[in-house]
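K.L.:
Here is a sequence together with a model predicted from it:
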Amino acid sequence: MDVHRERLAATFTELCEIDSPSRREGRISQRLQQIFRELGAAEIVEDDSAARTGSECGNLIVRFPGTLELAPIFFSCHMDTVQPAEGVRVKRSGDLFTSAGDTILGSDDKSGIAACVEAMRVLREGGRPHRPVELVITTCEEIGLVGAKALDPALVRAREGYALDSSGFARVVTHAPAANRLTVTVSGVAAHAGLHPEWGVNALILAAKALAQVPNGRIDEETTTNFGTIKGGTAANIVPEKVVIEGEVRSHSMAKLERVTGEIREIFTAAVADWTDPTGSAKGMPAVEIEVEQDFPAMQLRREDPVLRRVEAAARSIGMELTYERAGGGSDANIFNGYGLATAIVATGMTNVHSTTEQVELQDMVDLTRLLIALMTESSC
């Protein structure tokens, strides 16, 4: 059963040209539901996550019954894209796909979706026996894995699967860090900077003192930190009363994650506690509030885990050699693993993602489709 290259190319192009920036996935959800109905899906579930994500639609769970007495597996993709994503038009040069304009292409993650569609078409046409399959297609992945976080994991019947969402090709991501999101609010006292500056407490200066001391960038091979936004103050002639800083800590080690997060907390707390009032005229005292929220849990798979042994066997059956890597970013796979659903990340061939130079090769999508078919049909996998 051969992959139909041009049909796959046409599906990919069509999906890319349906604009679907985060929270505006309604049109592509409707089109995907139509495609999966035509492919004979036994059940298409759109969950109620839209009320929590703010999307036009919910996550999709699509079920295809199997004819092999094998455990079900799922494939996960996300239907949203980053901006700029308005009026996407695909340019094809030979077998290379790029954006024809000043938008992203959308191979992140429509290359994965297109491969799923083509794989199911090939199996249906050939009547080849396969294991039960679920497709889990989420919304709002690009704005913080929001759709996956709002998914009820009980809707997914398979206990293992693959997130088709990474750059490069023949790569399997087995580890990804956990992340804490930090929101630090430094409060001071407002005052007129020209008339009575001594009455004020400058929240911006206190925040800057702390930021100059906190761990920043790469801490070690497992851990990174970053402070990415700062907001505060009202005017140049007013002592700033409040500053809000947003940052993150990531680590493959939970112990290091908590240690570095605690160190940052201590530095901000000390910067405020060490404040002094040299004139004794300040109309109040500074304060700091630090909110820490787990953004996503760590993903840690072992080579002996069945989900990795299965993809290795499937790749071997079609003559594909895989590499296994650690990632520095989070994805829906982090969330699924946190739900107890063993999930490896498989690259789709996309490159230069999140940019207007994004691209993907047709052959990579063809080979990805072949891998999916092998995962669904090989009894040894």
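P.N.:
Happy to help now that I have it.
K.L.:
make it CA atoms for all contacts and neighbour counts henceforth
P.N.:
OK.
K.L.:
what about the helices in the stretch 51-200 of the chain?
P.N.:
107-126, 146-149 (DSSP state H, counting those that start in this stretch).
K.L.:
Geometrically speaking, which residue is the centre of the protein?
P.N.:
Nearest residue to the geometric centre of the chain (C-alpha atoms, centre = their mean): residue 331, 3.2 Å.
K.L.:
how close does it sit to residue 141?
P.N.:
Residue 331 sits 7 Å away from residue 141, taking C-alpha to C-alpha, to the nearest Å as the criterion.
K.L.:
Kindly report the same for residue 327.
P.N.:
Residue 327 is 17 Å from residue 141, where distance means C-alpha to C-alpha.
K.L.:
between the two, who's got more neighbours?
P.N.:
The neighbour count for residue 327 versus residue 141, taken as other C-alpha atoms under 10 Å, is higher for residue 141 (24 against 18).
K.L.:
Now for that one: which residues touch it?
P.N.:
The neighbourhood of residue 141, defined by C-alpha atoms under 8 Å, 6 or more residues apart in numbering, consists of 22, 78, 80, 147, 148, 331, 332.
K.L.:
Isn't the third one up against residue 18?
P.N.:
No - contact criterion C-alpha atoms under 8 Å: residue 80 and residue 18 do not qualify, at 10.3 Å.
K.L.:
quick one: which of those two has more around it?
P.N.:
A count of neighbours by other C-alpha under 10 Å puts residue 80 above the other of residue 80 and residue 18, at 30 against 20.
K.L.:
Check it against this one:
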Amino acid sequence: MKNYQYTVAERFMRYVQVDTQSDPLSDTFPSTEKQKNLSRILVDELIAMGIEDAHLDEYGYVYATIPSNTDKNVPVICFCSHVDTSSDCSGANVKPIVHKNYQGEDLVLPDDNTQIIKAEEHPYLKEKLGDDIITASGTTLLGADDKAGVAEIMDAAKYLMEHPEVKHGAIRILFTPDEEIGQGVKYVNMEKLGAEFGYTMDGGELGSLEDETFSADAVKVVIQGVSAHPGMAKGKLVSALKIAAAVVDALPKDILSPETTEKRQGFIHPVRMQGTVETAEIDFIIRDFTTPELEALEFYLRKTMDSIVSKYKGASATFTVTEQYRNMKEVLDQYPQVAAYAEEAIKRAGIEPMKMSIRGGTDGSRLSFMGLPCPNIFTGEMSFHSKHEYVSIQDMQKAVDTIVHLVQVWEEKS
């Protein structure tokens, strides 16, 4: 890719200005119609590149194909990123700012100067001296998660369409909605996608290759209390809200929570609580790296709930578990070449690959169990879901390089 004029930064700066926030409380799919606004832009740009079959379906998925240009029988490879941004922080009216030739200083965000990306709190920034860093302006997230991945796939597609001398098999492009709320591949048509192996572009620091994720479940606790007029409530009223608060308060303060765990430690995390005196609901997410450990955490939470509720006469509760995704490594270990080829591509891009586990999940987690083994490749996105989100332009360019090298590795080894 020598002398190539990358478009990834320009694309990224445009894409983040489109509000694509998903909504975990919605009962539609996609959860917000505005996600399709970016998807329509992507379809138009893919068609302009000469990718004739690019289209947006009724569920908000973008499908497109870069045709094979080799005589070899190469497996069809898919590259996937999600268009939505997290509901944890506003994604409306994003103002991306480029901090050129970063030299290690704290980055004060101009629209709210209390928002400071401090170098001492972001050790990865110390590795980016001389890079051009993109941030938001202080009032929103940036959207690098995962519009960095979207822009990288788009730039790589442009390069491959313009350079037919780069040999590769058929490449499928998939852009999904609602990844941030765990529904990203719910309605993907796997037969239509027609890929044998895949890669999500949704990772963090330069060179990272994630072939292991959390396994994840959601738990909904619904507590039934006893309502009574507060003026005549003695011996009658049982507050579901107070029981719910007691359940959350009974959880450990120094272990088993996101704020007290790291590496391979799992957690129980209450993410939403709402209700009235009569009925209250608590939504939890449960995370661990193996299914037995996940189930042990759920058993612990259920015992805690039962213990608390039993102290309140007339109260009752239900405990509902919904599977979200499972550790992709269970599938990827059966296809070692998928991660091995990615490592080779990262090396060819001049980077030392770093095999990592991710304390989270991607569309690749569910795709792997849907028949598309799918590890996760770096994009450069950092401090996601926050106003301090940032990305290096040079990291994004290296991700584009990696995609281009990766399709060549598959062609060479077929």
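P.N.:
It's in. Treat the numbers as computed from the prediction; the structure is a model and nothing was measured.
K.L.:
about what we covered before: nearest to residue 339 of structure 1, out of the helices of the stretch 51-200 of structure 1?
P.N.:
Closest approach to residue 339 of structure 1 among these (C-alpha to C-alpha): helix 146-149, 9.6 Å.
K.L.:
how much does the closest one stray from structure 2?
P.N.:
Here the mean offset of helix 146-149 of structure 1 against structure 2 after fitting is 2.1 Å, by mean C-alpha distance after the TM-score superposition for structure 1.
K.L.:
In structure 2, what range does that helix match?
P.N.:
Aligned by TM-score structural alignment, helix 146-149 of structure 1 falls on residues 183-186 of structure 2.
K.L.:
Measure how far the matching stretch is from the centre of its chain, please.
P.N.:
Here the centre of stretch 183-186 of structure 2 is set off from its chain's centre by 11 Å, with C-alpha atoms, centre = their mean, to the nearest Å.
K.L.:
Would you check how far apart the counterpart of residue 154 of structure 2 in structure 1 and residue 366 of structure 1 are?
P.N.:
Residue pairing (TM-score structural alignment): residue 154 of structure 2 is matched to residue 117 of structure 1. Distance, residue 117 of structure 1 to residue 366 of structure 1, by C-alpha to C-alpha: 12 Å.
K.L.:
So for those two, which sits in the more crowded spot?
P.N.:
Neighbour totals were compared for residue 117 of structure 1 and residue 366, and residue 366 leads with 24 against 19 (other C-alpha under 10 Å).
K.L.:
Pretty sure the more buried one sits against residue 115.
P.N.:
Yes - contact between residue 366 of structure 1 and residue 115 holds when scored by C-alpha under 8 Å: they sit 7.3 Å apart.
K.L.:
what residues do the two have in common as contacts?
P.N.:
residue 8.
K.L.:
rewinding a little: take the contacts of residue 141 of structure 1 and map them onto structure 2. Which survive?
P.N.:
Comparing those with structure 2 on both residues aligned by TM-score structural alignment, their matches' C-alpha atoms under 8 Å, the contacts found in both are 78, 80, 147, 148, 331, 332.
K.L.:
Now do the strands in the stretch 101-250 of structure 1.
P.N.:
For the stretch 101-250 of structure 1, strands defined by DSSP state E, counting those that start in this stretch occupy the ranges 133-138, 160-164, 171-176, 178-187, 217-220, 223-232, 242-251.
K.L.:
and the fourth one, what does it pack onto?
P.N.:
Packing contacts for strand 178-187 of structure 1, counted by 3 or more C-alpha pairs under 8 Å, 6 or more residues apart in numbering; DSSP states H and E, involve helix 203-211, strand 242-251, helix 254-273, strand 287-296.
K.L.:
Give me whichever of these is most buried.
P.N.:
Comparing these by mean neighbour count (mean count of other C-alpha atoms under 10 Å), strand 242-251 comes out on top with a mean of 22.
K.L.:
still on that earlier bit, possible to save the contacts of residue 141 of structure 1 as JSON lines with distance to residue 273 of structure 1?
P.N.:
What follows is the contacts of residue 141 of structure 1, written out as JSON lines (distance: C-alpha to C-alpha, whole Å):
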{"residue": "22", "distance to residue 273 of structure 1": "41"}
{"residue": "78", "distance to residue 273 of structure 1": "45"}
{"residue": "80", "distance to residue 273 of structure 1": "44"}
{"residue": "147", "distance to residue 273 of structure 1": "40"}
{"residue": "148", "distance to residue 273 of structure 1": "40"}
{"residue": "331", "distance to residue 273 of structure 1": "38"}
{"residue": "332", "distance to residue 273 of structure 1": "40"}
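K.L.:
which one of the residues you listed sits closest to residue 223 of structure 1?
P.N.:
When the contacts of residue 141 of structure 1 are compared against residue 223 of structure 1 (criterion: C-alpha to C-alpha), the nearest one is residue 331, at 16.9 Å.
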